[in-house]
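> quick one, fold the following:
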Amino acid sequence: MSKTRKDDIQLLRINYLRGPNMWTYRPVLEVWLDLGELEEFPSNLLEGFTPRLTAALPALVEHHCGVGERGGFLQRLEEGTWCGHILEHIVIELLNLAGMPTGFGQTRSTSQRGVYRMVFRARDEKVARSALAEGHALLMATINDEPFDVNAAVARIRDELDDSYLGPSTAAIVAAATDRRIPHIRLNEGNLVQLGHGARQRRIWTAETDMTSAIAEGIASDKDLTKNLLKAVGVPVPEGQAVKTPAEAWEVAQDLGLPVVVKPSDGNHGRGVTLDLQTQADVEAAFKVADEEGSEVLVERYIRGNEHRILVVGGRVVAAARGEAAWITGDGQQTVRQLVDSQINTDPRRGLTEDFPLNRITLGEDPVVILDLQRQGLAPESVPAAGRQVLIQRNGNVAIDCTAEVHPDVAHAVALAARVVGLDIAGVDLVSEDISKPMAETGGAIVEVNAGPGLLMHLKPAAGSPQPVGQAIIDHLFAEDETGRIPVVGVAGSRGTHTISRLVAWLLHLNGRHVGLACRDGLFLGTRRVERRPSNRWDAAHRLLMNRGVDAVVIENSAANVLRDGLAYDRCQVGVVTDMGGIEGLAEFDVHSEDQLYKVLRTQVDVVLSEGAAVLNADVARLLDMAELSDGEVVLYALDGAAESLKAHREQGGRAVFLQGGAAVLAQGHSETVGANVDALLRRFAASPAGAGAEVDAATVLAAVATAWALGIPPELISAGLDTFVLELQA
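Purely as a prediction, here's the structure:
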């Protein structure tokens, strides 16, 4: 043990930045920490620290750190690095071990000695906070040579991850959306997700979409009704009927001809379904099992073959999987329960979570398995004779990919089944001895059509190739050239940004857009103010992006809000930066210099889309440096058209807006168009009682004109818009 215990590092402030920020495009957890006495002890001065840490977290050798190669972080430890930096890497490694790979982190000193800002990539705030707490405890235990259970810490983080993270089906769809540059917003703590923004959004809930009909879901949940509808259009289905008593079940079974299947009419995931029943006792026992699962019991003719799940998306077959029976072989010594554990559950593909393509079989939890054992004269504690084959589960998990085997006739039948029920996404259960042949040859039939099908069997099959089902669903929801995005305008700076935002929103309104506006003056939908309190906040802006009624959004962003929350959007069509003022109000964020403020404000330009534009005030020399940061076009504005920056920009074919004779001039290259009457608007502002709080001058108006032009609004409409703009706020 260390002779003198080091005091704990103090976590002064923990802040989740939910959108693009001065650190990165992605959400991060930002932690302000005070090293206290440990400021005097970099890693090379802590006796035995590095060996203890690398023993606890061996994979730290993979962290490149600033060195840029494997072992880079270990090199830093040996040379001596401070505990804030070490905590960053510990947290990242714990997240990696818990199954949420994280590669980004930074630690920077502040103006106060011993106080640091440490950030790391965090897709979920709760998981990030859990990892921080565990990492902090591990670091202090390692410094003081005290015991710490790393595996238990990782398990606690993983539990938080399991509670917080998207399910695998939803995650696959969201990942496919991200690949298409379609933004997403999680709408609840479960799997309800918005894809896209505003009026162009779509919503998913696992594999259900906002195109999934409630009537179709209701039909799919009624197996007897589904079967009647399919039969009416010629889709092969097993004969059968609903029954109310065990005796009636046996009577119907005899009429249909043995063997039969007994199942609940509204069950799912195969619960309560018993196959290949040939005796009265078995049928009546199966009735009781099915009756406990659903509101009605069905008896159907048994179709021989393997069960298949075929995924239909937008009328097209995109994946298929097959199930196989699970068997054990007796050895004359072990019980059925023991044999299941040793011969089936040892398969590494089996487990209790969604990470495994095959379920672990737990005798006693599935009454159908128990019933099948009873039909073979066995119970879980029976000892089968040596060499005896015992059926444990018929068809087992449907998790063997067979997409390439599906016959066109089969594909047509299942697509028709989904269409008849009315589902845009359907999991069609089909039984056939050979899915590569028409069902008329094999005697196969469709036994169920399911809404909201699970995708895991296709994403992570037990055998065969994974299928890109997430991509298929995204391609179904969005046309090839669609991204789900609406025009988003972000306005950053310290003076007049609310007036710029309101002017731009007005011009978009005149251009036929349903505009949402979040600024200091309130929250607006169209020309109506719906909230009076200042709304240049993350939550207000976020609400606009969720609003199906808007097809353009204008958002005012202060430097303080970027530092506090990050931006509310991942990318924008136009990003405006007006000035480098307001630094005196940022001391709480340890921003004291122009260089620091520049890093904050550049966030607005960093997120401009390649097809968008950055609008920059060329009269502020430092803002011109941001031009190279824009992925899209750059539009400059300045009071003087003769400014060297504007000349150079126009020589390269760039667009610029400047003031001449009291009017805004829109210039590109050598072309110039005289537009809006700026002086007339300024005179109206000066005469208006509301003008006093507008912080308006010619530069403010030019910024709005340049932004509108960058959005593709015609110069004549911009001119008319400035002539008709009214500053007074509506109720």
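> going forward, measure contacts and count neighbours with C-alpha atoms only.
OK.
> and the helices in the stretch 1-150 of the chain?
Assignment of helices within the stretch 1-150 of the chain using DSSP state H, counting those that start in this stretch yields the ranges 49-56, 72-79, 83-98, 125-143, 150-164.
> mind listing what's buried along the longest one?
Yep, that's helix 125-143 we're talking about. Of the residues in helix 125-143, those scored as buried under the neighbour-count criterion (16 or more other C-alpha atoms under 10 Å) are 125-132, 134-143.
> check the third one too.
Under the neighbour-count criterion of 16+ other C-alpha under 10 Å, helix 83-98 has 83-95, 97-98 buried.
> what lies in contact with that helix?
By C-alpha atoms under 8 Å, 6 or more residues apart in numbering, the residues outside helix 83-98 that reach it are 33, 35, 38-39, 42-43, 57, 59-60, 63, 101-107, 116-120, 131-132, 134-136, 139, 154-155, 157-158, 161.
> and the fourth one, by the same measure?
Applying C-alpha under 8 Å, 6+ apart, the set of residues contacting helix 125-143 from outside is 6, 8-9, 16, 29, 46, 49, 52-53, 86-87, 90-91, 94-95, 122, 147-148, 150, 153, 156-157, 160-161, 164.
> which among those count as buried?
Neighbour counting with 16+ other C-alpha under 10 Å marks 8-9, 16, 29, 46, 49, 52-53, 86-87, 90-91, 94-95, 122, 148, 150, 153, 156-157, 160-161, 164 as buried within these.
> ok, and the closest non-adjacent residue to residue 604?
By the measure of C-alpha to C-alpha, 6 or more residues apart in numbering, the closest residue to residue 604 outside its immediate chain neighbours is residue 575, 5.6 Å from it.
> and for comparison, fold this next one:
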Amino acid sequence: MSQQEDIKLLRINYLRGPNTWTYRAVLEVWLDLGGLEDFPSNLLPGFNDRLVGLLPALLEHHCGVGERGGFLQRLHEGTWMGHVLEHVVIELLNLADMPTGFGQTRSTSRRGIYRMVFRARDEQVARTALAEGHHLLMAAINNQPYGPADVQATAQKIKAKVDDCYLGPSTASIVAAATDRRIPHIRLNDGNLVQLGYGASQRRIWTAETDLTSAIAEGIAHDKDLTKSLLATCGIPVPEGQIVNSAEEAWEAAEDIGLPVVVKPSDGNHGRGVSLDLKTREEVEAAFRVAQPHGSDVMVERFVRGHEHRLLVVGGRVVAAARGETATVTGDGTSTVVQLIDAQLNTDPRRGLEEDFPLSRIDTNVDEAIVLDLQRQGLSPDAVPAAGREVLIQRNGNVAIDCTDQVHPEVDYIVSLAARVVGLDIAGVDVVAQDISRPLHLQGGAIVEVNAGPGLLMHLKPAEGSPRPVGRAICDHLFPDTPDHTNNDGRIPIVGIAGSQGTHRVASLVAWLLHLSGRHTGLASRDGLFLDQRCVDPTDCSHWEAGQRLLINRAVQAAVFENGADTILRSGLAYDRCQVGVVTDLDGAADLAEFDITEDEQMFRVMRSQVDVVLPGGAAVLNAAHARVVDMEALCDGEVIFYSTDPKAAAVVAHCARGGRALYVRQDQVVLATGNTEAFLPGLGKLSAWRARRDLSEDALLAAVGAAWALGIPLNLIGAGMEAFESSEKTAGSAA
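Sure, this is the predicted structure:
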């Protein structure tokens, strides 16, 4: 077979919100197979063996067959290269420790053109995986040089992008816990600043700090001398110490306190520049020079014997604890200390440079405290210890051994009190004790530091012991159980309105009624972006970016979104779930040729996205005059409310017979029916007179009333609000 030209990537589109493919963010790629349209996998000599040789774990892909080996079965039967690329990209993401199980490939109306999507938590990672997968696939197709080493290098390249772009392990654990509780999240920057929840119900985290973390408390924790003073005042055991300004002062302080002592930066972190168990003037003065570059001041304090422990306090209680141990090497008479470290310590698979390793690699070039400890033993990094000699490398350098279940209740109380004294809602409290299962005062133990924004990795991935659900503890702290035991999920009422006929008018009406109900309401529609009836952006705002502006705004207590088909196809919905989803019609296919949509029937798959995201406790408000809209009833996780200008519409009659809710027009008035019970909407009066003063269809009116009814807004307020809508419309227009 002759050389095949590259598969062309015609269009790459990141769908950030729920879309026609899935609830989650995906990368959608439009592919042109070119000549490969005539060569499915079973017609490319040797291709299947080459591909599986490079990616043997493709055996685990179930594909549409639904069982292990399903994708390989499709390969041997013959499948097209768009589908193969999908699985190649997914496998590369798996190899890069960013597993994803979702992908789909579909043909379009043009020969050789396909749409392929795969789950993508981060756009840049997804684009990198796509580019690398494309390169690997073409190499396998054309039998070009590409081996296992190239696959490994590719996976590392994608993993590096993951490390650059994705959340750190501490933040990711909190976000994962929020996701388990169905709490939505929005990433606010390229780092670890994340919003949990929407609008006025949101909380923010930045690694293990929250918007409940006091700036004053953080400042106190940063000043270790002040922290110790406050703790001592409250009767919490701390080692006495002094701030010093020179090596000479450090030795004088050590003599006053009594040897042995600790020398450390007064405001350092991560143990940098800390030297322990110092017993001579030379050691103290050398330790001062090690500590000085790592903080604004240097502190000398009494050395407390025992192991270092890190206890994590969340919301006033200890939720996890880890213990440190010394790290040593044993001489062999021929290897240097550095060589022994690399051979005996750094080979531990738990050690690494990235932050997701529970233990750090030991490097004498950057850790001056290790060099100082070696000097105290009469050694240097290049020295060769005698065979059998044990050499101390780190004192308490491995604080990653879980000991949560061993913490004595009195230690728990003292540590929790220390966090409260400093004022931190989340704190990492460093305790030195010989036995954490005994009260501190019985063993001369003490609290040596209280840290804001503590790392969580030692508790999530301890080197020894059981992982602790600290992300869930922080999530539960931010979103505690409510007094009535309802789910505190950080959500606000969200209404999404999908369709093409008058949806902007429906959105305005619903936002107006929410405003009258006392909620600070945001509205994103083609008429603009509104905050509590005030226009802040007069341009078309029926898109994802504008929607995010509402959800990030802390003042917004409810939000209404107009969602045309173009919005859903181009970016996905701005929210993950909604309380009320309205679908007015399935028209508009004629304007969507760029998405390969040419028929109204195809619109069903697009507009169903709005119904798919309705919460179980919410409702879908559907136009009963459109048969295919009626068919969406089966897709809704919550209640369904039908509306129609015709009270005898088949869907309305059947729904009411089942005890459902519906709206229709009778005797020139809006009727709200629940089963066989009917009531006229109070306060609105005759529709013909109302509509004579407004350019608004009865369908739009019914859709808005149905949404307000689903939101639990009182009927008399809905009627009065509709009657007053004309003046509100003018106010909104003048604000624009």
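> picking that back up, would JSON lines of the helices of the stretch 1-150 of the first structure with distance to residue 714 of the first structure be doable?
Compiled in JSON lines, the helices of the stretch 1-150 of the first structure are given as follows (distance: least, C-alpha to C-alpha, whole Å):
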{"stretch": "helix 49-56", "distance to residue 714 of the first structure": "62"}
{"stretch": "helix 72-79", "distance to residue 714 of the first structure": "54"}
{"stretch": "helix 83-98", "distance to residue 714 of the first structure": "49"}
{"stretch": "helix 125-143", "distance to residue 714 of the first structure": "43"}
{"stretch": "helix 150-164", "distance to residue 714 of the first structure": "47"}
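> make a ChimeraX selection of the buried ones in the contacts of helix 83-98 of the first structure.
Restricted to buried positions by 16+ other C-alpha under 10 Å, the ChimeraX selection for the contacts of helix 83-98 of the first structure reads:
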select :33,35,38,42,43,60,63,102,104,105,106,107,116,117,118,119,120,131,132,134,135,136,139,154,157,158,161
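> Provide the aligned range in the first structure for the longest strand seen in the second structure.
Secondary structure of the second structure per DSSP state E: the longest strand is strand 614-623. With TM-score structural alignment applied, strand 614-623 of the second structure matches the range 608-617 in the first structure.
> residue 719 of the first structure and residue 726 of the first structure, how far apart?
14 Å (C-alpha to C-alpha, to the nearest Å).
> which among the helices of the stretch 1-150 of the first structure is found nearest to residue 656 of the first structure?
Distances from residue 656 of the first structure to each of those were compared using C-alpha to C-alpha; the minimum, 41.9 Å, belongs to helix 125-143.
> wait, residue 334 of the first structure touches residue 385, no?
No - using C-alpha atoms under 8 Å, residue 334 of the first structure is not in contact with residue 385, being 9.3 Å away.
> nearest residue to the most centrally placed residue in the second structure other than its sequence neighbours?
Nearest residue to the geometric centre of the second structure (C-alpha atoms, centre = their mean): residue 175, 4.2 Å. Using C-alpha to C-alpha, 6+ apart and skipping residues adjacent in sequence, the residue nearest residue 175 of the second structure is residue 185, 7.2 Å away.
> just give me the neighbour total for the one you found.
Around residue 185 of the second structure there are 22 other residues, counting by other C-alpha atoms under 10 Å.
> show me the contacts for residue 155 of the first structure.
residue 98.
> likewise the one 10 residues further on?
Residues in contact with residue 165 of the first structure, defined by C-alpha under 8 Å, 6+ apart, are 124, 190.
> now the helices for the stretch 551-700 of the second structure?
Counting by DSSP H, counting those that start in this stretch, the segments of the stretch 551-700 of the second structure that form helices are 565-570, 603-612, 627-630, 650-657, 687-692, 698-710.
> turn these into a markdown table, including distance to residue 520 of the second structure and mean neighbour count.
What follows is the helices of the stretch 551-700 of the second structure, written out as a markdown table (distance: least, C-alpha to C-alpha, whole Å; neighbours: other C-alpha atoms under 10 Å):
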| stretch | distance to residue 520 of the second structure | mean neighbour count |
| --- | --- | --- |
| helix 565-570 | 25 | 20 |
| helix 603-612 | 23 | 23 |
| helix 627-630 | 31 | 17 |
| helix 650-657 | 33 | 17 |
| helix 687-692 | 27 | 12 |
| helix 698-710 | 15 | 23 |
